[in-house]
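**Student:** the following comprises the amino acid sequence and a computationally predicted model.
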Amino acid sequence: EINLYMYLYFVIFIIFGAFFTLNLFIGVIIDNFNQQKKKI
């Protein structure tokens, strides 16, 4: 019973972590793209 909750928590944590990292990465790319457009 306890193992199931630990596993569920771990899976949710991994999904949130992956989403947050992806969001951060995309944000940096968009920011760089906008800065490059301003230079031109």
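**Tutor:** Nice, I can see it.
**Student:** switch to C-alpha atoms for all contacts and neighbour counts from now on
**Tutor:** Will do.
**Student:** next, count neighbours for K38.
**Tutor:** Residues contacting K38 under the criterion other Cα atoms under 10 Å number 7.
**Student:** swap in F16?
**Tutor:** F16: 12 neighbours (other Cα under 10 Å).
**Student:** which strand or helix spans it?
**Tutor:** Using DSSP states H and E, F16 sits within helix 2-39.
**Student:** starting at the chain centroid, how far to that helix?
**Tutor:** 0 Å (Cα atoms, centre = their mean, to the nearest Å).
**Student:** also stretch 33-40?
**Tutor:** On Cα atoms, centre = their mean, the centre of stretch 33-40 falls 24 Å from that of its chain.
**Student:** try this one next to it:
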Amino acid sequence: MLLTIPQVLTPEQVAHCRDRLATAAWADGRATAGYQSG
């Protein structure tokens, strides 16, 4: 479940986070899901 909490971050802070996440190195979730992945 996702909850929206308004006015915690400014639009500029959200944009910064989104930019960082867009260029981040991501691992396949199956590698970290343990027994649930198979």
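**Tutor:** Thanks, I have the structure now. Bear in mind that the values here come from a model prediction, so they are computed numbers and not experimental data.
**Student:** what's the TM-score once they're superposed?
**Tutor:** Once the chains are laid over each other, their TM-score by TM-score structural alignment, normalised by the length of the second structure reads 0.39; 19 aligned residues with a Cα RMSD of 2.6 Å.
**Student:** that older thread, show me what counts as buried in the helix holding F16 of the first structure.
**Tutor:** In terms of neighbour count (16 or more other Cα atoms under 10 Å), helix 2-39 of the first structure has no buried residues at all.
**Student:** okay, now A22 of the second structure: neighbour count?
**Tutor:** Neighbour count of A22 of the second structure, defined by other Cα under 10 Å: 10.
**Student:** any idea how far it lies from Q13 of the second structure?
**Tutor:** From A22 of the second structure over to Q13 of the second structure the distance is 14 Å, taken as Cα to Cα, to the nearest Å.
**Student:** just R20 of the second structure next, same as before
**Tutor:** 11 Å.
**Student:** equivalent analysis for D19 of the second structure, please.
**Tutor:** 10 Å.
**Student:** on the three-state scheme, E12 of the second structure is what?
**Tutor:** What DSSP: H, G, I helix; E, B strand; the rest coil gives for E12 of the second structure is helix.
**Student:** do the one 3 residues further on as well
**Tutor:** Secondary structure of A15 of the second structure, reduced to three states by three-state DSSP: helix.
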